[in-house]
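Enquirer: Compute the structure for the input listed below.
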Amino acid sequence: MTSNLSIGQRVAWYRRRRGMSQDVLAGLVGRTTDWLSKVENDRITLDRLSVIKSLASVLDVSLGDLLAEPHLFEWTDGSGEQTIPALRAAITDYRQLSPMAGLVENTEPSSQADLRRAVAEVWRAYQGARYSYVIRTLPGLLGEAHHAARAANGDARMAALGVLGQVYHAAASILTKVGEADLAWIAAERGLSFARQSGDQLVTASLLRSVTHALLSNGRYEAAKQLTMDAANLLSPDLPHATAELLSVYGTLYLAGSMAAARDDDRSTTRAFLAEAQEAAVRLGSDANHVWTAFGPTNVRIHQVATAIELGDIQVAVELGPKLDTSGLPIERRARHGLAVAHALSLWNRTDDAMAALLEAETIAPEQVRHHYLSRQLTMSWIRRQKGKPSFQLTALARRLHIV
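Expert: Predicted coordinates for the structure are as follows:
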């Protein structure tokens, strides 16, 4: 198989591998055989993750299998020739978990100040959609953070564990972005463990958000909703006198939860979670980036658009999305919203406008667009819609995405 198959073609491929007829698969997901036939022949586009997840569950494959994730991470001047496998090796390095770890180390650990500066630079690169830098830097940073935590004692060790949790958070975030859902889950779970040991409430809450995103990327929407409520309950006693940092983390927890609820086709919970996030944003007062959350009123509106798409309310997304001014947010947020707008416009059969939105997102965040499954799926769908030869602009986009 290649990543150049449409989602419908992958459904057909896995269905045949399972020895399942169209009648049987259609019945198991509560659809007609005619509907499934049109999906597999690309006459109907699968545009909602809730439907794709139901097909994946019946076919006994992961959500990423149907979305063709992960996608090959390219070598660039920024990444070098050590990319995701190097990060995987760092996360799964048994020596970091062994009781014997550190006994043969003879170098001085990095200072807490140096590590915090390095973590901040990784988050700046992540929010700037400089994925190559993040992936190149994280393996070494993980090793340094582990070394510092092992070498520290008392309060210094608690602080070092908090930094280590933040490094794993960054790893989980970038792995989610490039489609490495299982590895992202490992990083998020491990980071949460270190965060809890640190006793730092903000770091722990941030890692709970990371775990929620990891559950989302694995298609575990019900679990992600439950974790959102559990994490919010953990923070709620401190809300009456919450700092801007706590409000931001609390609000972003509900934003992640709103996406899980929408993908689970749960309208009432989606509305409730968005309302909680909106209340936190109102209290915060303006867009900010506390604890690298990019949280504020604009991010809430971004999620109102994104959840509308997931729930099939395309007209709402088309009316709200293109008008939203995201220029004050980090590049990663702006580009992701651009992809959502492109998706909504494409579903509304405004292909030219959709392509313009995707190209604008590519201009500000080429690596992010290149490695997102939605970019490839949209471009392939536009090529298939062409009655004649695709335009030069569309062909060039397809080449940059390595579709042709």
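Enquirer: all contacts plus neighbour counts: C-alpha atoms, from now on.
Expert: Will do.
Enquirer: The closest residue to residue 203 other than its chain neighbours: how many residues sit nearby?
Expert: Computed as CA to CA, 6 or more residues apart in numbering, the closest residue to residue 203 that is not its neighbour in sequence is residue 195, at 5.8 Å. Other residues within reach of residue 195 by the criterion other CA atoms under 10 Å amount to 30.
Enquirer: With residue 153 instead?
Expert: Burial of residue 153 is recorded as 12 neighbouring residues (other CA under 10 Å).
Enquirer: which helices and strands does the helix or strand hosting residue 268 pack with?
Expert: Per DSSP states H and E, residue 268 falls inside helix 267-284. Here helix 267-284 is seen to pack against helix 244-263, helix 297-310 when contacts are counted using 3 or more CA pairs under 8 Å, 6 or more residues apart in numbering; DSSP states H and E.
Enquirer: Also compute the angle for the longest one relative to helix 297-310, please.
Expert: For helix 244-263 and helix 297-310, the angle between their directions (axes from the mean of the first three to the mean of the last three CA atoms, to 10 degrees) works out to 10 degrees.
Enquirer: what angle sits between helix 244-263 and helix 267-284?
Expert: Relative orientation of helix 244-263 versus helix 267-284 (the same axes, to 10 degrees): 160 degrees.
Enquirer: now swap in the shortest one and tell me
Expert: Angle, helix 297-310 to helix 267-284, by the same axes, to 10 degrees: 170 degrees.
Enquirer: what does the following helix or strand past helix 297-310 contact?
Expert: Moving toward the C-terminus from helix 297-310, the first helix or strand encountered (DSSP H and E) is helix 314-320. Counting by CA atoms under 8 Å, 6 or more residues apart in numbering, helix 314-320 makes contact with 304-306, 308-309, 341, 344-345, 347-348, all of which sit outside it.
Enquirer: Of those, which is the most crowded?
Expert: Neighbour max across these (other CA under 10 Å) = residue 341, 32 neighbours.
Enquirer: Show me which residues of the strand or helix carrying that one are buried.
Expert: When secondary structure is defined by DSSP H and E, residue 341 falls within helix 331-347. Within helix 331-347, the residues scored as buried using 16 or more other CA atoms under 10 Å are 331-347.
Enquirer: How about stretch 118-127?
Expert: Residues of stretch 118-127 classed as buried by neighbour count (16+ other CA under 10 Å): 118-120, 122-127.
Enquirer: and if you look at stretch 276-289?
Expert: Along stretch 276-289, the positions that meet the burial threshold by neighbour count (16+ other CA under 10 Å) are 276-281, 284, 287-288.
Enquirer: cool, stretch 261-280 as well?
Expert: Going by neighbour count (16+ other CA under 10 Å), the buried part of stretch 261-280 is 261-267, 269-271, 273-280.
Enquirer: ditto for stretch 315-322
Expert: 317-318, 320-322.
Enquirer: Max pairwise distance over the residues you listed: which two?
Expert: Pairwise distances across these (CA to CA) peak at 8.4 Å, for the pair 317 and 322.
Enquirer: quick one more, to check against the first:
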Amino acid sequence: MPASVKGGVGARIAYYRSVVRPKMTQQQLADAACVALGTIRKIERGERGVSDATLEAIANAIGIDPARLRADRGPAHTAVHAALPALSASIAAYDMPQDGPTRSLNELSAAVEQAAGWRLSAQYTRLVRQLPDLLTELSRAYHQAPGHQRQELAGLMVRAYRSADAVAYKFGALDLSARLIELMRWATPETGDPLLAASVAYVRTETFFAAHAHATGLRALEQALDTAPAPTKPSEIAARGALHMRAAVIAGRDRNPSAAATHLDGARSLADHVTEGVYYGTAFGPDSVRVHEVSVAVSLGDEHVGRALDVAGAWKPPSSLPAERRSGFYIELARAQLWSGLGDDAFESLKVARRIAPQHTREHPWVREDTATLRRLKRSDAETLTAFAEWCAAT
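Expert: Here you go, the predicted structure:
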């Protein structure tokens, strides 16, 4: 939300109602949120307060995280970090969950899909509030289910663990992230789904990034490529292509330009045979490969950085790509611009990343590092840059 939009929660609701989701009237919002029209009007005028339940309903109707609407909202990392112990406790008892109610398989599937959508749109505060109870319920359902349902429930558990891992990894809880990945690997064989196994291999690369074990991570991905199904159907093509994209990036981090180019070529070739979309929780297609071209160029550094600028000069990620991936593109581009002496352009890219996915941008370590560097180097627009640095806690 632009800094120029002042006021409390009512002003924020009015802003997102009219701008983030154009032409949404007060009546449409009231209908979607199951809140009286008069209540919406009074809240927007600042004539009455709003309960947490009503705020959640309004945010869901607009399609944003409730944290964006709070007039007294604190940094997203505060809410997420406060919820991480509950997330940790929910997986500690994965094999002996507490007794309680369990929804139907269809309802659980819908809840897991909703969580995946929040992950892809980088709505981490919303995600972390729901996940502990969902993970507990899935474990309970899995251990209580008859044999013929356990396979599907195991798949739902893997997908839910992946959403939880996104929060843990992005917010620096690396031990928790590693535990979640191991649980994904534990549950995957039960699903009997080789494409889900490929998805888990993709996510597992985070542990190698975190440990700076890039060569080992590259070997793990190449082993996953060896065992992945032959790419005939779109889902199989996308699974293999996603592994190539990931391998290209980690090869770049390993400063292995030959392997990076080989895997990027593999991803590009496969992307020509599918439409851009989300397959098994990972976006893949021609646009995603272009995003990874920038990432690989930045990972390789030095003379390769110019390639990132070339890609960005001729193309921008479309709004149809998941917010997390689009914001990542601009974060990577900002680093390439900064290294190329384009400080103003780098700051503009960081601001674009913030507009697309504020929580993802604020928690990205490169954003803090590059903002701190810009503060040391930049002389113009110092006030705006300082405000940005305070927002992302750059030192």
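Enquirer: Quantify their similarity with the TM-score.
Expert: Put the two chains on top of each other and the TM-score (TM-score structural alignment, normalised by the length of the second structure) is 0.76; 318 aligned residues with a CA RMSD of 1.9 Å.
Enquirer: before we move on, back to that, tell me the counterpart residues of the helix holding residue 341 of the first structure in the second structure, please.
Expert: Correspondence between helix 331-347 of the first structure and the second structure is established over residues 323-339, with TM-score structural alignment as the criterion.
Enquirer: thinking again about what came up before, give me whichever of the helices and strands packed on helix 267-284 of the first structure is most buried.
Expert: Relative to the other members of these, helix 244-263 carries the highest mean neighbour count by mean count of other CA atoms under 10 Å, namely a mean of 27.
Enquirer: and that helix, what does it pack onto?
Expert: helix 201-217, helix 221-235, helix 267-284, helix 297-310.
Enquirer: Next, the mean deviation of that helix compared to the second structure.
Expert: In the superposition with the second structure, the average deviation recorded for helix 244-263 of the first structure is 1.2 Å (mean CA distance after the TM-score superposition for the first structure).
Enquirer: which residues in the second structure does that helix match up with?
Expert: Alignment of helix 244-263 of the first structure against the second structure: residues 234-253, by TM-score structural alignment.
Enquirer: Please state the offset of the matching stretch from the chain centre?
Expert: On the basis of CA atoms, centre = their mean, to the nearest Å, the separation between the geometric centre of stretch 234-253 of the second structure and that of its chain is 17 Å.
Enquirer: Repeat that for stretch 272-279 of the second structure.
Expert: Centroid separation for stretch 272-279 of the second structure versus its chain: 19 Å, with CA atoms, centre = their mean.
Enquirer: Switch the buried residues of stretch 118-127 of the first structure over to a markdown table; also include distance to residue 398 of the first structure and secondary structure.
Expert: Conversion of those to a markdown table gives the following (distance: CA to CA, whole Å; DSSP: H, G, I helix; E, B strand; the rest coil):
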| residue | distance to residue 398 of the first structure | secondary structure |
| --- | --- | --- |
| 118 | 35 | helix |
| 119 | 34 | helix |
| 120 | 34 | helix |
| 122 | 30 | helix |
| 123 | 30 | helix |
| 124 | 29 | helix |
| 125 | 26 | helix |
| 126 | 25 | helix |
| 127 | 25 | helix |
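Enquirer: just curious, which of the residues you listed is nearest to residue 162 of the first structure?
Expert: Where these are concerned, and distances follow CA to CA, residue 162 of the first structure has its nearest neighbour in residue 119, at 11.3 Å.
Enquirer: just checking, what residue in the second structure corresponds to the closest one?
Expert: Residue 119 of the first structure maps onto residue 112 in the second structure, with residues paired by TM-score structural alignment.
Enquirer: Now its match. Nearest residue, chain neighbours left out?
Expert: For residue 112 of the second structure, ignoring the flanking residues on the chain, the nearest one in space by CA to CA, 6+ apart is residue 160 at 5.8 Å.
Enquirer: How about the contacts made by the counterpart of that neighbour in the first structure?
Expert: With the correspondence set by TM-score structural alignment, residue 160 of the second structure lines up against residue 167 in the first structure. When contacts are counted by CA under 8 Å, 6+ apart, residue 167 of the first structure is found next to 119, 138, 141-142, 145, 191.
Enquirer: Give me the three-state assignment for residue 167 of the first structure.
Expert: Each residue gets one of three states, and residue 167 of the first structure gets helix by DSSP: H, G, I helix; E, B strand; the rest coil.
Enquirer: ok, now how distant is it from residue 104 of the first structure?
Expert: Using CA to CA, to the nearest Å, residue 167 of the first structure is found at 23 Å from residue 104 of the first structure.
Enquirer: Also residue 344 of the first structure?
Expert: Plainly put, residue 344 of the first structure is 55 Å away from residue 104 of the first structure if you go by CA to CA.
Enquirer: swap in residue 88 of the first structure?
Expert: Going from residue 88 of the first structure to residue 104 of the first structure by CA to CA gives 23 Å.
Enquirer: Comparing these two, which residue is more hemmed in?
Expert: The neighbour comparison of residue 88 of the first structure against residue 104 (other CA under 10 Å) goes to residue 88, with 18 against 7.
Enquirer: ok, for that one, nearest residue in space, not its chain neighbours?
Expert: Using CA to CA, 6+ apart and skipping residues adjacent in sequence, the residue nearest residue 88 of the first structure is residue 183, 7.2 Å away.
Enquirer: And for residue 191 of the first structure?
Expert: The shortest distance from residue 191 of the first structure to any residue that is not its chain neighbour, by CA to CA, 6+ apart, is 4.2 Å, and that residue is residue 165.
Enquirer: related to what we said a few turns ago, I'd like the next helix or strand past the helix holding residue 341 of the first structure.
Expert: Toward the C-terminus, helix 331-347 of the first structure is succeeded by helix 351-364 as the next helix or strand (DSSP H and E).
Enquirer: And that following helix, how far out from the chain middle?
Expert: Offset of helix 351-364 of the first structure from its chain centre (CA atoms, centre = their mean): 20 Å.
Enquirer: Quick check: the following helix or strand past that helix compared with the second structure, mean distance?
Expert: Proceeding C-terminally, helix 351-364 of the first structure gives way to helix 366-370 as the next helix or strand, assigned by DSSP H and E. Compared with the second structure after fitting, helix 366-370 of the first structure has a mean deviation of 0.8 Å; criterion: mean CA distance after the TM-score superposition for the first structure.
Enquirer: Give me the contact list for helix 366-370 of the first structure.
Expert: With CA under 8 Å, 6+ apart as the criterion, helix 366-370 of the first structure contacts 129-132, 177, 332, 335, 339, 358, 361-362, 375-376, 400-401.
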